[in-house]
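Asker: Provided below for reference: sequence and predicted model.
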Amino acid sequence: MANNKTEVRRILDKVKAEGRTSLTAPEGKLVCDAYGIPVPKEGVATSAADAAKLATGMGFPVVLKIVSPEILHKTEAGGVLVGVKSADEVQKGFDTIMANAKKYNAKANLLGVQVQQMLSGGQEVIVGAVTDPSFGKLVAFGLGGVLVEVLKDITFRLAPATREDALSMQDGIAAAAILKGVRGADPIDREALARIIENVSLLVSDFPEIAEMDLNPVFATKNGATAADVRIVVDFNPVPPRYRPSHDDIVRDMNRIMKPDAVAVIGASSEDGKIGNSVMKNLING
């Protein structure tokens, strides 16, 4: 499926026009949809009754999350409730989240509450992207959830990453064995996870104004992988990327050093005992 660059451009232009530096969760979902990154069913409610209706339609349990451009770290703001099991709980949860968000940031623009299908099972991993001043766009992968902050078991590749890069990233973390299944657990769907990594890397390469992107957690199971939460930060005045030689240029230049046609030894000597003589002999004798 071709990526929908037009839709992503529309969303980013709207964010820029409003003077924002981040996308809301629903906007992040639309961006993911445009680039083939699986996300759960969800909707945005502006009232407790709307939230209950949405939750009933998609089935319980659900997750409730505050929607506000000014609140990126929703958990810290008391803006997340998981495992909500009934319409009554959803209505109460809506009111609680809105009250918590107002207390956390009285000036925040509260757009509503995101009602999201709750995922369960599988291994929690993180897929993300950052902008490095030296290397440019990098795609990241590691164990997700709270483990990403505790273990810091993350690996990086230059974006855009290939399928082979994405698969090697799964083998490149210290906890790689967990992904392959331990103590009777099922191995994850490596190809599905690789597609997410690859698509995230393509997205940030196609749109340099995306400064940071986090999919955390991504629930990886034996049957696929789905991003439960999306965070996207933008910078519409990015530093121009540094020159990056192509792979072929790098190989050609390295071969000139590692596979030379000839070697000139400056200071060689035919007189025994001289340093130049010893160096020359060592080169000849290997």
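Answerer: Done, it's in.
Asker: Every contact and neighbour count from this point should use C-alpha atoms.
Answerer: OK.
Asker: Gly145 contacts Gln123, correct?
Answerer: No. Look at Gly145 against Gln123 with C-alpha atoms under 8 Å: they stay out of range, at 9.5 Å.
Asker: What helix or strand is Ala49 located in?
Answerer: helix 48-58 (DSSP states H and E).
Asker: same check, this time on Gly128
Answerer: Using DSSP H and E, Gly128 maps to strand 123-132.
Asker: which strands and helices sit next to that strand?
Answerer: If contacts are counted by 3 or more C-alpha pairs under 8 Å, 6 or more residues apart in numbering; DSSP states H and E, strand 123-132 sits against strand 136-143, helix 190-206, strand 210-221.
Asker: These: which one's closest to Ala175?
Answerer: strand 136-143 (7.6 Å; C-alpha to C-alpha).
Asker: can you list the residues that contact the closest one?
Answerer: By C-alpha atoms under 8 Å, 6 or more residues apart in numbering, the residues outside strand 136-143 that reach it are 124-132, 148, 152-161, 169-170, 173, 175, 197, 200-201, 204-205, 241-242.
Asker: between it and strand 123-132, how many degrees?
Answerer: Relative orientation of strand 136-143 and strand 123-132, computed by axes from the mean of the first three to the mean of the last three C-alpha atoms, to 10 degrees: 160 degrees.
Asker: Show me what secondary structure element comes after strand 136-143.
Answerer: Per DSSP H and E, the first helix or strand lying C-terminal to strand 136-143 is helix 147-151.
Asker: any chance of the helices and strands packed on strand 123-132 in TSV, with distance to Asp165 and mean neighbour count too?
Answerer: Converted to TSV, those look like this (distance: least, C-alpha to C-alpha, whole Å; neighbours: other C-alpha atoms under 10 Å):
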stretch	distance to Asp165	mean neighbour count
strand 136-143	10	25
helix 190-206	8	22
strand 210-221	18	23
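Asker: Please compare the first structure with the one that follows:
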Amino acid sequence: MTKKSETKTLSEPESRALLRQYEIPCVSDSLVEGPDAAVAAAREFGYPVVLKLSGAGLAHKSERGLVRLGIGDEESVSRACTDLLSAARPEDHANGVLVSPMVEGSREFIAGCYRDSSFGACVMFGLGGVLTEALADISFRLAPLDHYDAMGMMSELAAARLLDETRGEPAVDRKMLAYILEQLGVLICEREEVVSVDINPIRIVDGKPLALDALVEVRP
């Protein structure tokens, strides 16, 4: 396993850009430098929106209160943007504020890939959001993986029923979700500089998986 001191994290826009290169669906976003641009981006997306401080040193934004959810008007967007920029620390390497549309959905999963010191390149999938650490409902495969492997990862979850039609919501598009897992396997095998990718959450929107937050760790 590569030591933390020998790696760096990409900013969230950079992380999403890498995922998009591998056709992994991500929420739309706009990186802005100030309140006026944030308001313009929010107007373009439509309310409500999410604002986050962006920077290569920001691995855990929520713990520091650097994520603002469900902002519904221009005045609140302007104020939130100003507050987030003011909260930046030198070690955050902040490069602006990320504006995204607020995406609703009750089911969340986690997916990622990493390099294990014993097994090499691996892909993981499990129950995501705030329940990830509490329930530890996760499956693993060696990379690269095929469609059969990816489908098997889903069926292994104790909470696999969440992938089915539930509480009036449509069943998850398992083929699309499997494709995301397959592409993560391709990514970790092709990109030697990538140490790990963490997508949490993948939110299910009208049955389709959508990456909302991503963290990529690379060798400098």
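Answerer: Ah, there it is. Quick caveat: nothing in here was measured; it's all calculated off a predicted structure.
Asker: rewinding a little: next one: the strand holding Gly128 of the first structure to chain centre, how far?
Answerer: The chain centroid and the centroid of strand 123-132 of the first structure are separated by 3 Å, computed with C-alpha atoms, centre = their mean, to the nearest Å.
Asker: okay, that strand sits on what stretch of the second structure?
Answerer: Counting by TM-score structural alignment, strand 123-132 of the first structure falls onto residues 107-116 of the second structure.
Asker: so what does the helix holding Ala49 of the first structure touch, helix or strand wise?
Answerer: Packed against helix 48-58 of the first structure by the contact rule (3+ C-alpha pairs under 8 Å, 6+ apart) you find strand 42-45, helix 87-104, strand 112-117.
Asker: And for the second structure, the residue most distant from the center?
Answerer: Farthest-out residue of the second structure from its mean C-alpha position, per C-alpha atoms, centre = their mean: Glu75, at 27.4 Å.
Asker: and the alignment partner in the first structure of that one, what is it in contact with?
Answerer: For Glu75 of the second structure, the aligned position in the first structure is Asp88, judged by TM-score structural alignment. Residues near Asp88 of the first structure by C-alpha under 8 Å, 6+ apart: Ala52.
Asker: what's the spacing between Ala87 of the second structure and Ser28 of the second structure?
Answerer: From Ala87 of the second structure over to Ser28 of the second structure the distance is 24 Å, taken as C-alpha to C-alpha, to the nearest Å.
Asker: Name the next helix or strand downstream of the helix holding Ala49 of the first structure, please.
Answerer: According to DSSP H and E, the helix or strand after helix 48-58 of the first structure is strand 62-67.
Asker: so that next one matches what in the second structure?
Answerer: Using TM-score structural alignment, strand 62-67 of the first structure corresponds to residues 49-54 of the second structure.
Asker: how close does that stretch sit to the first structure?
Answerer: For stretch 49-54 of the second structure, the mean deviation from the first structure after alignment is 0.9 Å (mean C-alpha distance after the TM-score superposition for the first structure).
Asker: who touches that stretch?
Answerer: With contacts defined as C-alpha under 8 Å, 6+ apart, stretch 49-54 of the second structure is touched by 11-13, 31, 42, 61, 66-72, 77, 80-81, 84-85, 88, 94-102.
Asker: among the residues you listed, which ones are buried?
Answerer: With neighbours counted by 16 or more other C-alpha atoms under 10 Å, the contacts of stretch 49-54 of the second structure contain buried members at 11-13, 31, 42, 66-69, 71, 77, 80-81, 84-85, 88, 94-102.
Asker: tell me the contacts of Pro217 of the first structure?
Answerer: When contacts are taken as C-alpha under 8 Å, 6+ apart, Pro217 of the first structure is in contact with 124-126, 144-145, 227-229.
Asker: what's the matching residue for it over in the second structure?
Answerer: Looks like Pro217 of the first structure aligns to Pro201 there (TM-score structural alignment).
Asker: distance of its match from Asp173 of the second structure?
Answerer: Plainly put, Pro201 of the second structure is 16 Å away from Asp173 of the second structure if you go by C-alpha to C-alpha.
Asker: Kindly report the same for Ile24 of the second structure.
Answerer: Taking C-alpha to C-alpha, one finds Ile24 of the second structure at 14 Å from Asp173 of the second structure.
Asker: out of these two, which sits in the busier spot?
Answerer: It is Ile24, of Ile24 of the second structure and Asp173, that has more neighbours when counted by other C-alpha atoms under 10 Å, with 20 against 15.
Asker: The more buried one: what secondary structure?
Answerer: With DSSP: H, G, I helix; E, B strand; the rest coil as the basis, Ile24 of the second structure sits in coil.
Asker: for it, what are its contacts?
Answerer: Ile24 of the second structure makes contacts with 180, 183, 211, as judged by C-alpha under 8 Å, 6+ apart.
Asker: What is the equivalent residue in the first structure for it?
Answerer: Aligned by TM-score structural alignment, Ile24 of the second structure pairs with Ile37 of the first structure.
Asker: can you tell me how far its match sits from Leu193 of the first structure?
Answerer: Between Ile37 of the first structure and Leu193 of the first structure the computed distance is 10 Å (C-alpha to C-alpha).
Asker: Neighbours of Glu104 of the second structure, how many?
Answerer: For Glu104 of the second structure, the neighbour count with other C-alpha under 10 Å is 10.
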